[in-house]
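Peer 1: sharing a model that was predicted from the sequence below.
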Amino acid sequence: MRSLLLPLFALTAAAVEQASNTYDYIVVGSGPGGGPLACNLARAGYSTLLIEAGKDDGDNPEVADLANFNAAANDPNMRWDFFVKHSEDPARELKFQHMVWRKRDGTFYVGLDPPAGATQLGIWYPRTGTLGGCAMHNGGVCALPADSDWNIVVNKTGDTSWEASKMRKYLIKLEKNTDAPAGSDHGVSGWVEISQSYGAVPAQGSDGWNIDTQLAIATGQNASNLASLVRRDILAGGPDKDQQTGFFAMSGHVDKTGKRTGPRWYIRSTLNDPAKYPLTLSLNTFVTRVLFSNDTANPAAIGVEYMQGANLYSASPRYKNGTKGNLTQVFARKEVIVSGGAFNSPQLLKLSGIGPKAELAKFDIPLVKDLPGVGENMADNYEAGILTLANRDLGDTGGYVVIMLNTSKTTHDRNIYAFCGSFSFEGFWPGYPTDYGPSQYECALVHMGPRSQAGYVRLRSADPQDVPDINFRFFESNGDEDLTEILDAVKTIRKGIRAVTGDVAPFDEQHPCAGTGAECTDEAQKDFIKTQAYSHHPTSSCAIGADSDPMAVLDSKFRVRGVRNLRVVDASAFPVVPGAFPVLPTMMLSEKASEDILADAKASS
């Protein structure tokens, strides 16, 4: 692999301009950050190359029908398998009930008692290598961050364009909201359809109605308004939106027929538009590094190097050891934009010579820019849940209902996003989830504003095809405060579930306090949550920060510090996790980056 790590590529700007395989912009990654950005640049008239390591799986029913999202995440034809750690403590790691091992025959074992000869892999963290990125296998849930999550960029950088009051315009620009009431501050003609298509209001007197009634009472709502409460718009604006608690409808990037929407379809519509926008899509294209000019004192990105071929990244279950693709180089007149996500963007920067000096020296990677924050300060939402089994099979539950709570003693903003219904969701492992049958009922919890931001993405080797070393270091900082907030939410929901009457009750809780009406200590429940918490919203591994912050990777315009013509536009850029689900904020971030990049292009022309 040493051939992939040549000294800085020495090309003058004139030589780049003369190259036939040259575009104005190169965007690496087609997910919620890179996909819309590439489309917007092309629609503004700039020749843009969009590079995606996977193929297009948009016609696969597992992907196209949002209800099949669990199958999509398990699909070996499109998934990437990362195996991560939650802490630096090997003994704690071995308490995770869904630990994954590789058996001698090459198949997976999931659990705490592996067979002889099995190799511990870690905690499964599925990503995707497909057109549209992780918006193609997620649950599609759309939620907005608190205003403070946007304003933190203002506070760090002084860039007032990030003020929360100015960020909603990007939601309106991208959104085609099919449930927005007339005159509301929603978009109705954007590129991604957003709707409340996750379920109907349960029929009065049904199991869902009875459960929701008790959950409403437990959370301090007027249950006589149940029908209107469960249809409340979770994406609505207003000065007190971040403090509103209680029931909401779940919104998602899904149309009224249940079909997934998102960046993939925006890319396809741009490619197929009669206007013939100058967008070029290169699938099955695995970028190995960013290329730079020979000005070592003032380095500038001039292109990328890639391998052509399917399943070239070892995270793919279809990867065959030793498979290589022919190395090819392609060039950018203006900029290279990296949008590989919170795992792959820092990996690509490091392989290209941008990152912590000592780490790059360890693998003999020529240094372009010493940026110690690359791959550090990674954060994620903590996720947990209260899973129960009803006394009999459940009837109509009406689909999902969202409950927003504030269990924090340090902020007025809500800090818990819970979604409840007849399902089971206990994290991720190959073949997930466990189906407990038609009596299952769960409220899954997403904890917002985690206090620990200690995770990292570090190289295992200088081989671009090797996956990085990923450790979230959960609960590293102020962990008990976070655990208390999660547990308080569990207790509130448990109070509602235990208040349900009729033959559907009592509910047999599976966790975190197993048993019908069982009493568990706070310490025991916190220990369960701490060891079994999971996540799937990684951010902040190439974070925007202040000029004075040595760990800042990007400035407020997404530019990589100390390097010209290189930006990162994806969830890794957020200084903190943006609310409960990053997919919609990342699409908004992409719209903002489009505006910033086009403004710079206009100013330089």
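Peer 2: Received it, and whenever you're ready, just let me know what you need. The shown structure was predicted, so the numbers you read here are calculated from the model rather than taken from an experiment. Numbering: from 1, shown residues only.
Peer 1: when you work out contacts or count neighbours from here on, use the C-alpha atoms and nothing else.
Peer 2: Will do.
Peer 1: need the distance between the two termini of stretch 371-382.
Peer 2: 28 Å (C-alpha to C-alpha, to the nearest Å).
Peer 1: and what of stretch 99-109?
Peer 2: 8 Å.
Peer 1: equivalent analysis for stretch 297-313, please.
Peer 2: By C-alpha to C-alpha, one end of stretch 297-313 lies 32 Å from the other end.
Peer 1: likewise for stretch 377-395?
Peer 2: 45 Å.
Peer 1: and that stretch, how far out from the chain's middle?
Peer 2: 19 Å (C-alpha atoms, centre = their mean, to the nearest Å).
Peer 1: same question for stretch 67-75.
Peer 2: 16 Å.
Peer 1: and the contacts of that stretch?
Peer 2: 61-63, 78-79, 126-128, 136-139, 258, 430-433 (C-alpha atoms under 8 Å, 6 or more residues apart in numbering).
Peer 1: next, work out how far apart the residue nearest in space to the middle of the chain and residue 390 are.
Peer 2: Nearest to the geometric centre of the chain sits residue 537, at 3.9 Å (C-alpha atoms, centre = their mean). Counting by C-alpha to C-alpha, the separation of residue 537 from residue 390 is 30 Å.
Peer 1: and for residue 204, the neighbour number?
Peer 2: 12 (other C-alpha atoms under 10 Å).
Peer 1: hold the first one in mind and look at this next one:
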Amino acid sequence: MLTAGSNARAFLDSLDPSKKYDYVIVGSGAGGGPLAARLATYGHSVLLVDAGDDQTDTYQYQVPSLNLQATEYTPMTWAFFVNHYNDPQRQQQDTKMTWYTPSGELYVGNSPPQGSTPYGILYPRAGTFGGCTAHNAQIIVLPDEGDWQTIVDMTGDKSWAPHKMKKYFTRLERNRYLPASHKGHGYSGWLTTSVTNLLLVIPDLKITSIILGAAASVGQGLGKLVTTAKGLQHIFLLDLNSGVSDRDRRTGLFQMPLSIKNGYRSGPRDFIMQVLEETDSEGQPKHQLDILLSAFVTKVIFQNAGYGKPRAIGVEYARGESIYRADPRASRNRNRPLRPTGNITAQREVILSGGAFNTPQILKLSGIGPATELQRFNIPVVKNLPGVGTNMQDRYETTVIGKAPEDFKLTKKCTWMRSVPDPCLEDWKKNKPIPLRGGYTTSGITLALLKRSSVSADATPDLFLAGAPTAFTGYHLGYSDGGVKDALHWTWIVLKAHTRNSAGTVLLRTRDPRDTPIITFNSFDTGTNDAREASLDSKAMVEGMLMARQAIKDIPHIKKPFKESWPASKVNNSEQMKAWVEQEAWGHHASCTCPIGGDNDPMAVLDSSFRVRGVDGLRVVDASIFPKIPGYFIVLPIYMISEKAADVIHADAKRDR
């Protein structure tokens, strides 16, 4: 593995005041990381700024199966606590509810100590080099063509047409699970994609039985166990990211495409390091890309604010570790003011890539957002854009968990870094073929079931079920350890795509940049104004939960049957299941808080070229730009818009020369 230390000169200890950058990009995640690398290859000078430090040489980053542990790994975690509902009583029914106790501790559950105050539901993000690509489950699924067509229809910009967006996928992908003759894929990009080696699965009859149960639940049952990898492959439809014309309408059982390279996590960091390593004929860096870590951006700086059209000319930042209060290590001392280190100047543009929570927060702290909200905090209004921090959307997710009669062989000896040595980690380190390096070489999520619910808005599947050998009931403090406390459980994650909720908000808590915003998703009936549609998402989720239950019931018995352990007897009929879903559902693909929209849309924050409306020199490139949440898993759509943004920005720069 290439480490950041192999090109330390690009990782700055401090800024050289005499050095000028064309573009300053804030945030090194799925949007900002590829954008910085691509713009540098186009000949532009780029400074990539991130509030976190570099943890890419840790096992938590590198080992695919440790993605749960990575989300609660203190050196890289940002822990937000959010609300699903504005109604406190409804919110507090969630079993994952977190409370701040009188003793200063955090409690999770429905029976907090007397005098506790509500804190919210854990929403893990990453404050580190690579952003959330440093801890995600590495799932790579193309969005539907309709997701791109929505932007075309809203803006009239045909450069967003589905066939044009697909070229960005083929540009960034380095496919390693299909022959190069398969159309619709890329084979020389920066993101390696693979699927779990089925030789890891075959030795455990319990896992092959689960696959057969899943196949039976969608009408693909074979009626007998499969004991060879070749036989197992016949159960799966070939390619979830296929380029075939009916790809968006297919249902059934698939192997999950993953961003994993030879048993290691693959992500934007690979692209960045590749660009940093390229040298000219004299051995000097070929590209002008610098990286400043542990640099917390507090606001965008504008020229001519109040005197004509404002122009972004740079950012204000504070240098140091654990400044932001989403970091569990951050100081809560409110008597100590934040002292900015200085300003960073952008000769051409500032680009915000902080994600769906932090980008609207930075915009508002900079004077761009709803004027009434800014005035409430005495923030001078640079541009009244009422759509900033609105329109927030997410998936809905819940789980059904089955308990096996005995341990899964694949994870039986794994300690998930709780002990030294960890036998599974020692296997992963070996210089051997993937099947001999064990389960840590995969993300753990190997299977995908696609189904269209009875209330799907069109012919596109809206239910996505993913299976993994863990006991996962959602995000709460300590969940990553509790989910792997034994090797007996299998989880079907039920995900509702194409959700109808669009009323989530990101509001300032204070004008202190260190404070996290107030984040409210307004789930289910509280997130739509259409009474007819209010219950459709929960109805679809009930159908998905029942399908997951059936998949567990359909597991062929080896010795003893699997038994459902969650939600189990808590839910006995569809009415109870609907209430359970609305109480417990969560998400982890927050998006759409600075949406692209048409010129006639007063709530549009961006135009179709990622430019913030009403100001010059400022763009947004991250999950917040979508008007509607795309696809099933959001990281690949963000990679694709990052590549598109690089082309748009480069084209604009050439026109201005």
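Peer 2: It's in. Keep in mind it's a predicted model, so treat the numbers as computed, not measured.
Peer 1: hang on, the earlier thing: counterpart of the residue nearest to the centre of structure 1 in structure 2?
Peer 2: Using TM-score structural alignment, the partner of residue 537 of structure 1 in structure 2 is residue 589.
Peer 1: now do the SS call for the counterpart of residue 420 of structure 1 in structure 2.
Peer 2: Superposed on structure 2 with TM-score structural alignment, residue 420 of structure 1 falls opposite residue 467. Assigned state for residue 467 of structure 2: strand (three-state reduction, DSSP: H, G, I helix; E, B strand; the rest coil).
Peer 1: mind listing what residue 555 of structure 1 touches?
Peer 2: With C-alpha under 8 Å, 6+ apart, residue 555 of structure 1 has these contacts: 157, 544, 545, 546, 547, 561.
Peer 1: what is the burial count for the aligned residue in structure 2 for residue 86 of structure 1?
Peer 2: Aligned counterpart of residue 86 of structure 1 in structure 2: residue 84 (TM-score structural alignment). Look at residue 84 of structure 2: counted by other C-alpha under 10 Å, it has 27 neighbours.
Peer 1: surely the match of residue 537 of structure 1 meets residue 632?
Peer 2: No. If you go by C-alpha atoms under 8 Å, residue 589 of structure 2 and residue 632 don't touch, sitting 9.2 Å apart.
Peer 1: name the SS class of residue 513 of structure 1, please.
Peer 2: Under three-state DSSP, residue 513 of structure 1 comes out as coil.
Peer 1: thinking again about what came up before, what's the match of residue 420 of structure 1 in contact with, if anything?
Peer 2: 445, 446, 447, 448, 490, 491, 492, 493.
Peer 1: let me know the helix or strand that the closest residue to it other than its chain neighbours is in.
Peer 2: Distance criterion C-alpha to C-alpha, 6 or more residues apart in numbering; nearest residue to residue 467 of structure 2, sequence neighbours excluded, is residue 492 at 4.6 Å. Using DSSP states H and E, residue 492 of structure 2 sits within strand 489-496.
Peer 1: rewinding a little: narrow the contacts of stretch 67-75 of structure 1 to those that are buried.
Peer 2: 61-63, 78-79, 126-128, 136-139, 258, 430, 432-433 (16 or more other C-alpha atoms under 10 Å).
Peer 1: which of those sit farthest apart?
Peer 2: 258 and 430 (24.9 Å; C-alpha to C-alpha).
Peer 1: residue in structure 2 paired with residue 494 of structure 1?
Peer 2: By TM-score structural alignment, residue 494 of structure 1 lines up with residue 549.
Peer 1: tell me the SS of that match?
Peer 2: helix.
Peer 1: and it, how close does it get to residue 610 of structure 2?
Peer 2: In terms of C-alpha to C-alpha, residue 549 of structure 2 sits 43 Å off from residue 610 of structure 2.
Peer 1: any idea how far residue 381 of structure 1 is from residue 175 of structure 1?
Peer 2: 24 Å.
Peer 1: between the two, which one's more packed in?
Peer 2: Applying other C-alpha under 10 Å to residue 175 of structure 1 and residue 381 shows that residue 381 carries more neighbours, namely 28 against 23.
Peer 1: what's the closest non-adjacent residue to whatever residue of structure 2 lines up with the more buried one?
Peer 2: Here residue 381 of structure 1 is matched to residue 395 in structure 2, going by TM-score structural alignment. Residue nearest to residue 395 of structure 2 in three dimensions, not counting chain neighbours: residue 587, with 5.2 Å by C-alpha to C-alpha, 6+ apart.
Peer 1: who's in contact with that neighbour?
Peer 2: 394, 395, 396, 397 are the contacts of residue 587 of structure 2 under C-alpha under 8 Å, 6+ apart.
Peer 1: thought the residue nearest to residue 467 of structure 2 was touching residue 444?
Peer 2: No. Residue 492 of structure 2 sits out of contact with residue 444 when judged by C-alpha under 8 Å, with a separation of 11.9 Å.
Peer 1: of the two, give the one with the bigger neighbour count.
Peer 2: residue 492 (31 against 23).
Peer 1: how much space separates the more buried one from residue 604 of structure 2?
Peer 2: For residue 492 of structure 2, the distance to residue 604 of structure 2 - C-alpha to C-alpha - is 37 Å.
Peer 1: next one: residue 199 of structure 2
Peer 2: Counting by C-alpha to C-alpha - residue 199 of structure 2 and residue 604 of structure 2 are separated by 49 Å.
Peer 1: burial of the spatially closest residue to the match of residue 494 of structure 1 that is not a sequence neighbour, as a residue count?
Peer 2: Residue nearest to residue 549 of structure 2 in three dimensions, not counting chain neighbours: residue 400, with 6.5 Å by C-alpha to C-alpha, 6+ apart. Applying other C-alpha under 10 Å, we find 26 residues neighbouring residue 400 of structure 2.
Peer 1: secondary structure class for residue 400 of structure 2?
Peer 2: strand.
Peer 1: in this structure it contacts residue 495, no?
Peer 2: No. Using C-alpha under 8 Å, residue 400 of structure 2 is not in contact with residue 495, being 11.4 Å away.
Peer 1: so what does residue 266 of structure 2 match up with in structure 1?
Peer 2: That one, residue 266 of structure 2, aligns with residue 261 by TM-score structural alignment.
Peer 1: likewise residue 58 of structure 2?
Peer 2: Using TM-score structural alignment, residue 58 of structure 2 pairs with residue 60 in structure 1.
Peer 1: for residue 492 and residue 444 of structure 2, list the residues in contact with both.
Peer 2: residue 468.
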